[in-house]
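**Q** Make a model of this:
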Amino acid sequence: MSTIAPIAAARSASRSSLPRVGVLLVNLGTPDTADAPGVRVYLREFLSDARVIEDQGLVWQLVLNGIILRRRPRTKALDYQKIWNNERNESPLKTITRAQGDKLAAALSDRDHVVVDWAMRYGNPSIKSGIDALIAKGCDRILAVPLYPQYSASTSATVCDEVFRVLARLRAQPTLRVTPPYYQDEAYIEALAISIETHLATLPFEPELIVASFHGMPKSYVDKGDPYQSHCVATTEALRRRLGMDVTKLLLTFQSRFGNDEWLQPYTDKTMERLAKEGVRRIAVVTPGFSADCLETLEEIAQENAEIFKHNGGEQFSAIPCLNDSDPGMDVIRTLVLRELQGWI
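**A** Below you'll find the model as predicted:
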């Protein structure tokens, strides 16, 4: 009688009984609905995070609850409606992050003890729900993957804060790892370059220059030691080297400023206005700090900043898509995850 079948069955049973390793992709977040109530819930959670707005004192609470949450949800809801995925009734960020999770799971499907899930720092699905789901599937080790190439306390660190808060409530905690920022990782820079070159090849015009627009932050945060600005500079310099461009052909700017404080400069919107007034007629914009297209790329850049550029004399404007769940984008995520899972799988 052959012993091959029993041995194979025993090995299969052994593999299935192994503790599982969970991978949790985490992005910033999104409202559940593209209306004022949905945006209000999202903004309340986001702007109540001391990593985002460091001074959560009485004055800020009065401004937040008395002004911002009364007025801003209506206007931001209109912006979300411009880009909303009506078929799924969700934001593009949620659609893309789900796709990234699904494709990573497929790429790791030959490792039957690895489980992939995804979550949002603010909104749903929450980090808690993601961790709970992984634990329920038998994961005793979890790799958290903040999908932010450049580190900042208001993005990467707040993901860790929330993960630690969830684990702090557990008696039996899974072992935790967190992927590092990948702002000048070779795979990331190569993927950005490929995405730019591929997109430019489809355009009916040749841009005179490219603007690399990163999400901004108050200058005071950097002054206190946040490395975010230096990471953005490093990404841009690496991308210039890869594309063979200098500072006149690939510009670095910062977008999405909020409030009256000084933020990192140069500002993207002011740069669009200046370039057009100086005679630049054709530009493309890439957003290397965003791993997935969202309100800040699809509405603020592709629509609002395009209008600023054209209103001031610009003629042709193109927003380069984020890496999203493209093949180059998934290469980055897969490379990062497999590197950090060494010793676990």
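**Q** CA atoms for contacts and neighbours, from now on please.
**A** Fine.
**Q** Next one: Ala5 from Ser12, what distance?
**A** For Ala5, the distance to Ser12 equals 10 Å [C-alpha to C-alpha, to the nearest Å].
**Q** ok, Leu108 - contacts?
**A** Val114 (C-alpha atoms under 8 Å, 6 or more residues apart in numbering).
**Q** any idea how far it is from Asp102?
**A** Distance of Leu108 to Asp102, computed by C-alpha to C-alpha: 10 Å.
**Q** What of Pro31?
**A** Distance, Pro31 to Asp102, by C-alpha to C-alpha: 21 Å.
**Q** Now the second one, please; I'll put the structures next to each other:
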Amino acid sequence: MLDARAPDGTPMFIEEGATCPVHAPDDHPKIPPAKTGVLLANLGTPDGYDYWNMRRYLNEFLSDKRVVDYSAWIWQPLLQAVILTKRPFSSGAAYKSIWNEDAGESPLLTITKAQVSKIRDRLVGAHGDKLVVDFCMRYGNPSTRSKVREMIQAGCTRIVFFPLYPQYAGATTATANDQFFRALMAEKWQPSVRTVPAYFEHPSYIDALARSVERAYGAMETKPDVLVASYHGVPQRYLMEGDPYHCQCQKTSRLLKERLGWADTDIVTTFQSRFGPEEWLKPYTVEEVARLAEHGKKRIAVIAPAFSADCIETLEEINEEIRESFEEAGGEHFTYIPCLNEDDAHMEALVEVIEENLAGWV
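**A** Alright, predicted model coming up:
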């Protein structure tokens, strides 16, 4: 890319091959060849697990009104004076237990990079280099704004924005879209955009989930008594205010059960990661796995269909805290089935969703 600066001094990197429009004067800004961008977005990750990196990350996350919608004059003093004084230590310890030390990053970032590499190979292989494929994070780095800027400077006059959440929730999909549109507000020349809707019932996604369960069960000598589908929770109030997340989670579980050909009793839907004093969607995973153990279900498997990549909530919360709850209640065999991550069936499903949303643009 060619290094240049905008009139206000902002660094600009103009794509090689940029030219002035026909009949324009010689001093007209150069414009790169038109391209289409695909920008995938996930939740985010701290840059490190030390106190200050964790505090910056948690402050950004917990200050998001989509995540915690209490009045700022009540919430911010509590957040700044109490929560962000203590929580960076406990959260940092949790991240340290799963950190990819070799790469110096969280597993979520490592997996997302691998996912995007595979998706890029498939899409560019099908459509050529007129397609730009990249990723951003809602919180932390790489930021949504930085990646939107890069795509526009690379000549993207159209962008498909894809929040990597199978089920829609205000605290996930909506806030990712919010940040995307805030990034566009800073651009002089905005591209045409499309946002990808939730894909919780997409046949290829359901099939990829089912195949991961079949693969895990096929490797076991004895089949688990029940499969626990654990989704990230949200306050019960959000459901009553119109958020469709709960219903979409239930439908994902039902479609997964039907694809596997199972009975209703073979799978149970639960919700994890409760935070704060409010009632959240029930049953809570940490309590339900203990109840199952107490009622004779000594062998369980847990899957996390709301997560497109393994992260702190799956690698630490499910595989440690929730496992411990099950075993302390008398459970004997606990199996965590990893997220779909960069599994080929998952990548094909995501590419299929992207292709559907690229229709007419490539």
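**Q** Overlay the chains and give the TM-score.
**A** In this superposition the chains share a TM-score of 0.94, using TM-score structural alignment, normalised by the length of the first structure; 329 aligned residues with a C-alpha RMSD of 1.0 Å.
**Q** quick revisit: Pro31 and Asp102 of the first structure: who's more crowded?
**A** Taking neighbours as other C-alpha atoms under 10 Å, Pro31 of the first structure and Asp102 compare with Pro31 leading, 22 against 16.
**Q** wait, doesn't the more buried one sit right on Pro125?
**A** No: if you go by C-alpha atoms under 8 Å, Pro31 of the first structure and Pro125 don't touch, sitting 10.6 Å apart.
**Q** How many neighbouring residues does the counterpart of Ala349 of the second structure in the first structure have?
**A** Alignment note (TM-score structural alignment): Ala349 of the second structure maps to Val332 of the first structure. Neighbour count for Val332 of the first structure, taken as other C-alpha under 10 Å: 22.
**Q** Could you double-check that Val332 of the first structure lies in contact with Glu186?
**A** No: between Val332 of the first structure and Glu186 there is no contact under C-alpha under 8 Å: 9.0 Å.
**Q** and stretch 235-244 of the second structure, which stretch of the first structure?
**A** Per TM-score structural alignment, the counterpart of stretch 235-244 of the second structure in the first structure is residues 218-227.
**Q** re the thing from before, wait, what's in contact with the match of Ala349 of the second structure?
**A** 187-188, 191.
**Q** same deal with Ser97 of the second structure?
**A** Contacts for Ser97 of the second structure (C-alpha under 8 Å, 6+ apart) come out as Glu316.
**Q** Scan the second structure for its longest helix.
**A** Of all the elements of type helix in the second structure, the one with the most residues (DSSP state H) is helix 107-127.
**Q** ranges for the strands of the second structure?
**A** According to DSSP state E, the second structure carries its strands in the segments 2-5, 11-14, 35-45, 131-140, 156-163, 192-195, 226-232, 267-272, 299-303, 333-336.
**Q** now the angle between strand 35-45 and the fifth one, please.
**A** This points to strand 156-163 of the second structure. Per axes from the mean of the first three to the mean of the last three C-alpha atoms, to 10 degrees, the angle that strand 156-163 of the second structure makes with strand 35-45 is 30 degrees.
**Q** residue range for strand 156-163 of the second structure in the first structure?
**A** With TM-score structural alignment as the criterion, strand 156-163 of the second structure aligns to 139-146.
**Q** Please apply the same query to the longest one.
**A** Strand 35-45 of the second structure lines up with residues 20-30 of the first structure when matched by TM-score structural alignment.
**Q** Could you check how far Trp280 of the second structure is from Leu2 of the second structure?
**A** Going from Trp280 of the second structure to Leu2 of the second structure by C-alpha to C-alpha gives 51 Å.
**Q** Please identify which of these two sits among more neighbours.
**A** Neighbour count, other C-alpha under 10 Å: between Trp280 of the second structure and Leu2, Trp280 has more, with 20 against 11.
**Q** Aligned to Pro277 of the second structure, what sits in the first structure?
**A** Pro277 of the second structure maps onto Asn260 in the first structure, by TM-score structural alignment.
**Q** Please apply the same query to Glu288 of the second structure.
**A** Counting by TM-score structural alignment, the partner of Glu288 of the second structure is Thr271.
**Q** can you tell me which residues contact the residue lying closest to its match once chain neighbours are set aside?
**A** Computed as C-alpha to C-alpha, 6 or more residues apart in numbering, the closest residue to Thr271 of the first structure that is not its neighbour in sequence is Thr253, at 7.5 Å. Applying C-alpha under 8 Å, 6+ apart, we find Thr253 of the first structure in contact with 211-214, 265-268, 271.
**Q** Look up how far Asn85 of the first structure lies from Thr253 of the first structure.
**A** Thr253 of the first structure sits 28 Å away from Asn85 of the first structure, going by C-alpha to C-alpha.
**Q** Then Ala77 of the first structure?
**A** Using C-alpha to C-alpha, we find Ala77 of the first structure at a distance of 13 Å from Asn85 of the first structure.
**Q** so which of the strands of the second structure comes closest to Ala219 of the second structure?
**A** Checking those against Ala219 of the second structure by C-alpha to C-alpha gives strand 333-336 as the closest, at 11.2 Å.
**Q** Centre of the chain to that closest one, how far?
**A** Strand 333-336 of the second structure sits 24 Å away from the centroid of its parent chain (C-alpha atoms, centre = their mean, to the nearest Å).
**Q** residues in the first structure aligned with that strand?
**A** The aligned range for strand 333-336 of the second structure is 316-319, by TM-score structural alignment.
**Q** one step back: what's the local residue count around the match of Glu288 of the second structure?
**A** Based on other C-alpha under 10 Å, the number of other residues close to Thr271 of the first structure is 20.
**Q** same deal with the one 4 residues further on?
**A** By the other C-alpha under 10 Å criterion, the neighbourhood of Leu275 of the first structure contains 18 residues.
**Q** and what of Ala4 of the second structure?
**A** As a burial measure, Ala4 of the second structure scores 12 neighbours (other C-alpha under 10 Å).
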